[in-house]
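Chemist: Curious how this folds, go ahead:
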Amino acid sequence: MMTYKHLLIEDYSSLRRIVINRESKLNALNTPLLADLHRALTDALDDDTIRGVILTGAGPKAFVAGADITEFSSFDPSQGRALALDGQTKVFDRIHNAGKPVVAAINGYALGGGLELALACHIRVAASHAKLGLPEVSLGLIPGYGGTQRLTQLAGRARAMEMILTGGMISAAEAYDYGIVNHVVEPDELLAKAEGILQQIAERSPNAIRAAIRAVNASLGHVKSGFATEIEEFGACFGTPDFKEGVDAFLAKRKPNFKSDV
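Modeler: Okay, here's the model as predicted:
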């Protein structure tokens, strides 16, 4: 089994647990971490002994509390589009279209790219203290890893609009009511619940599981044009004064003062 700088890999019978291990940074996503995730997912999906994957975060505070903003604070629109396209192709769509079930065990904050990572999974289980949100508009951005599409598919247009346009957080209980998460459990029951779901799936036909995932995904319709639109709009945000103001405010730990109307 490969070793990774930012991940811990643990096997339990026919299940693999991938733990995002940047606890000091609340498991924030950056380019090396996404590269690790791509390799780890590819390895798990190519391993015939693995029947399902649990994705979770290290520590009690965060699943993934967003992206590492300092990494893209100076990006221009073309770099922003490339960032979204690369992440979507190598990680988020890889999970979404995986022929094996991937369950997100949301052990704390799932914000921005972290919520998008959970949304890409086939099933989501949340600890009762978890908080979920897409705060990108506070940075002069929009979600760029499928959030505008997958949240709308799960929660509906009205809920998705409110969450994305306000940038606010919701509780695990609210996420369950919205249809975003399948189950809410106490923190010490989280991994056992996720493993129990996967164990039940592992008893079924692998060929049928793959076929069912493809069929369910096909029901979503023409999502590719929506994802492509999101990537273009995400990239375009990097060329606006609002993006510079949002990032500057975040790094300075102050409230942003957005003035532009373009």
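
Chemist: For the rest of this, base every contact and every neighbour count on C-alpha atoms.
Modeler: Will do.

Chemist: Pretty sure Gly226 sits in a helix.
Modeler: Yes: under DSSP: H, G, I helix; E, B strand; the rest coil, Gly226 sits within a helix.

Chemist: which one is it nearest to, not counting chain neighbours?
Modeler: Closest residue in space to Gly226, ignoring its immediate chain neighbours: Gln149 at 6.6 Å, by CA to CA, 6 or more residues apart in numbering.

Chemist: State the number of residues packed around the one you found.
Modeler: A count of nearby residues for Gln149, using other CA atoms under 10 Å, gives 23.

Chemist: where exactly do the strands run in the chain?
Modeler: 7-12, 15-20, 52-57, 62-65, 102-106, 109-111, 123-127, 131-133, 169-171, 183-185 (DSSP state E).

Chemist: still on that earlier bit, wait, the residue nearest to Gly226 sits on Ser225?
Modeler: No: under the criterion of CA atoms under 8 Å, Gln149 is not in contact with Ser225, lying 10.0 Å apart.

Chemist: related to what we said a few turns ago, any idea how far the residue nearest to Gly226 lies from Val64?
Modeler: 19 Å (CA to CA, to the nearest Å).

Chemist: next one: Ala40
Modeler: Taken as CA to CA, the span from Ala40 to Val64 is 17 Å.

Chemist: These two: who's more crowded?
Modeler: Neighbour totals were compared for Ala40 and Val64, and Val64 leads with 32 against 21 (other CA under 10 Å).

Chemist: Look up how far Lys131 lies from the nearest residue to the more buried one once chain neighbours are set aside.
Modeler: Excluding the flanking residues, the one nearest Val64 by CA to CA, 6+ apart is Gly114, at 4.3 Å. Per CA to CA, Gly114 is found 11 Å from Lys131.

Chemist: run this one through as well so I can compare:
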Amino acid sequence: MTAIETLLAGLFDYAGLYPPASLDLRSAANNYLQYRRSKHSAALGRLILSLDRADEFRSIVGDSDADLSLSIIAAENTDCAVLAQYIGSGLRIESLEIKCSEPSAIERIARHLPQNVMAYFEVPIHADSLPALESIRAAGARAKIRMGGVVPEAIPSVPNVAQMLKTLADLRLPFKATAGLHHPLRSKQALTYHPQSPTGVMHGFMNLSASAAVVFFGGDVEEATCLLAEEDPAAWKVSADSLRWRDQFWTADQLATLRRDFFMGIGSCSFEEPIHDLESLGWL
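Modeler: The predicted structure follows:
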């Protein structure tokens, strides 16, 4: 694969059920099936689904349910036995995502997970999250960070994100990111699809990916901060064998290592926007 294909492989977990898309389940499931047949299907990861809608999902997709990879959103008090029952009945649940930053709860949930289900624990992007991150690592689970929302104040600052990435890299703790990552590069965008939507400067998923590479391969917070803040498309060069930002570059092999060992993916309510933007930049 080329460098960009390596970076994008399975990158986008499709979260069409969630804001700002907020689609009904049938539409989201149909979109996911369509994306699996599209030209850039290799960039598609799992379908994100709330546990309490698993039965509805099964009634919609029918015999296709065992072929669709799912990441399940669940509450902190979810009974993992219920999860195991769905898996036993044929649902292909590969990961569980829970908003939880209490170390003892993280340890308890991870201990009771069904076999072969990876847990992602969403923690806030600030220094006080370190005990939770250490508990996630000790439990053999992964972290989840939220990069935006439907209002400007939901977007974390560049310095805070850079420090969180450095902390994750120092812990060698794999993570996924969610929300506000529809566009490759940092830019001012509408935060919803409403005509009177608020706007904000959204983080770019290419900025995030490369910043993760910086800290994972030994760079410092200052480098990651500069990269996260980059808004100039001319600062980037995408070739068959590497991704370059100014004087930094990463080979396809390095990007494969990054994706395998550290930056696990992105939850996005849009699959079409990221792909369209990459095509417009000439990177796909």
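
Chemist: Got a TM-score for the pair?
Modeler: Overlay of the two chains. TM-score (TM-score structural alignment, normalised by the length of the first structure): 0.26; 113 aligned residues with a CA RMSD of 6.1 Å.

Chemist: ok, back up a step: tell me who's in contact with the residue nearest to Gly226 of the first structure.
Modeler: 223, 226-227 (CA atoms under 8 Å, 6 or more residues apart in numbering).

Chemist: Using TSV, lay out the residues you listed together with neighbour count.
Modeler: Converted to TSV, these look like this (neighbours: other CA atoms under 10 Å):
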residue	neighbour count
Val223	16
Gly226	14
Phe227	21
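
Chemist: Leu55 of the first structure: which of those residues is nearest?
Modeler: Lowest distance from Leu55 of the first structure to the contacts of Gln149 of the first structure (CA to CA) belongs to Phe227, with 22.6 Å.

Chemist: so where do the helices sit in the stretch 51-200 of the first structure?
Modeler: Ranges of helices within the stretch 51-200 of the first structure are 69-72, 77-87, 93-96, 113-120, 147-155, 157-166, 172-178, 190-202, based on DSSP state H, counting those that start in this stretch.

Chemist: Out of those, flag the one nearest Ala252 of the first structure.
Modeler: helix 69-72 (11.7 Å).

Chemist: mind listing what's buried in the closest one?
Modeler: Phe72 (16 or more other CA atoms under 10 Å).

Chemist: One more: stretch 148-162 of the first structure?
Modeler: Within stretch 148-162 of the first structure, the residues scored as buried using 16+ other CA under 10 Å are 148-153, 155, 160.

Chemist: Next: stretch 253-260 of the second structure.
Modeler: Of the residues in stretch 253-260 of the second structure, those buried (16+ other CA under 10 Å) are 253-259.

Chemist: With stretch 207-224 of the first structure instead?
Modeler: So stretch 207-224 of the first structure, judged by 16+ other CA under 10 Å, has buried residues 209, 213, 223.

Chemist: Heading C-terminal from whichever helix in the second structure runs longest, find the next helix or strand.
Modeler: For the second structure, the helix reaching the highest residue count under DSSP state H is reported as helix 158-171. Per DSSP states H and E, the first helix or strand lying C-terminal to helix 158-171 of the second structure is strand 175-178.

Chemist: who's in contact with Glu97 of the second structure?
Modeler: Counting by CA under 8 Å, 6+ apart, Glu97 of the second structure has contacts 71-74, 119-122, 144.

Chemist: rerun at 6 Å
Modeler: Shown in contact with Glu97 of the second structure (CA atoms under 6 Å, 6 or more residues apart in numbering): 72-73, 119-121.

Chemist: sec struct for it, please.
Modeler: Glu97 of the second structure is classified as strand under three-state DSSP.

Chemist: if we can go back for a sec, show me the buried residues of stretch 253-260 of the second structure that map onto helices.
Modeler: Reading helices off those with DSSP H, I get 253-259.

Chemist: Out of those residues, which comes closest to Thr225 of the second structure?
Modeler: Using CA to CA, these come closest to Thr225 of the second structure at Leu258, 18.3 Å.

Chemist: ok, now how distant is that closest one from Ile87 of the second structure?
Modeler: From Leu258 of the second structure over to Ile87 of the second structure (counting by CA to CA), the distance is 29 Å.

Chemist: Check Leu130 of the second structure too.
Modeler: 32 Å.

Chemist: do the same with Asn30 of the second structure
Modeler: In terms of CA to CA, Asn30 of the second structure sits 22 Å off from Ile87 of the second structure.

Chemist: Look at the two and report which has more neighbours.
Modeler: Each of Asn30 of the second structure and Ile87 has its neighbours counted (other CA under 10 Å); Ile87 has more, 17 against 13.

Chemist: how about the nearest residue to that one, chain neighbours excluded?
Modeler: Nearest to Ile87 of the second structure is Ile93, by CA to CA, 6+ apart, at 6.3 Å.
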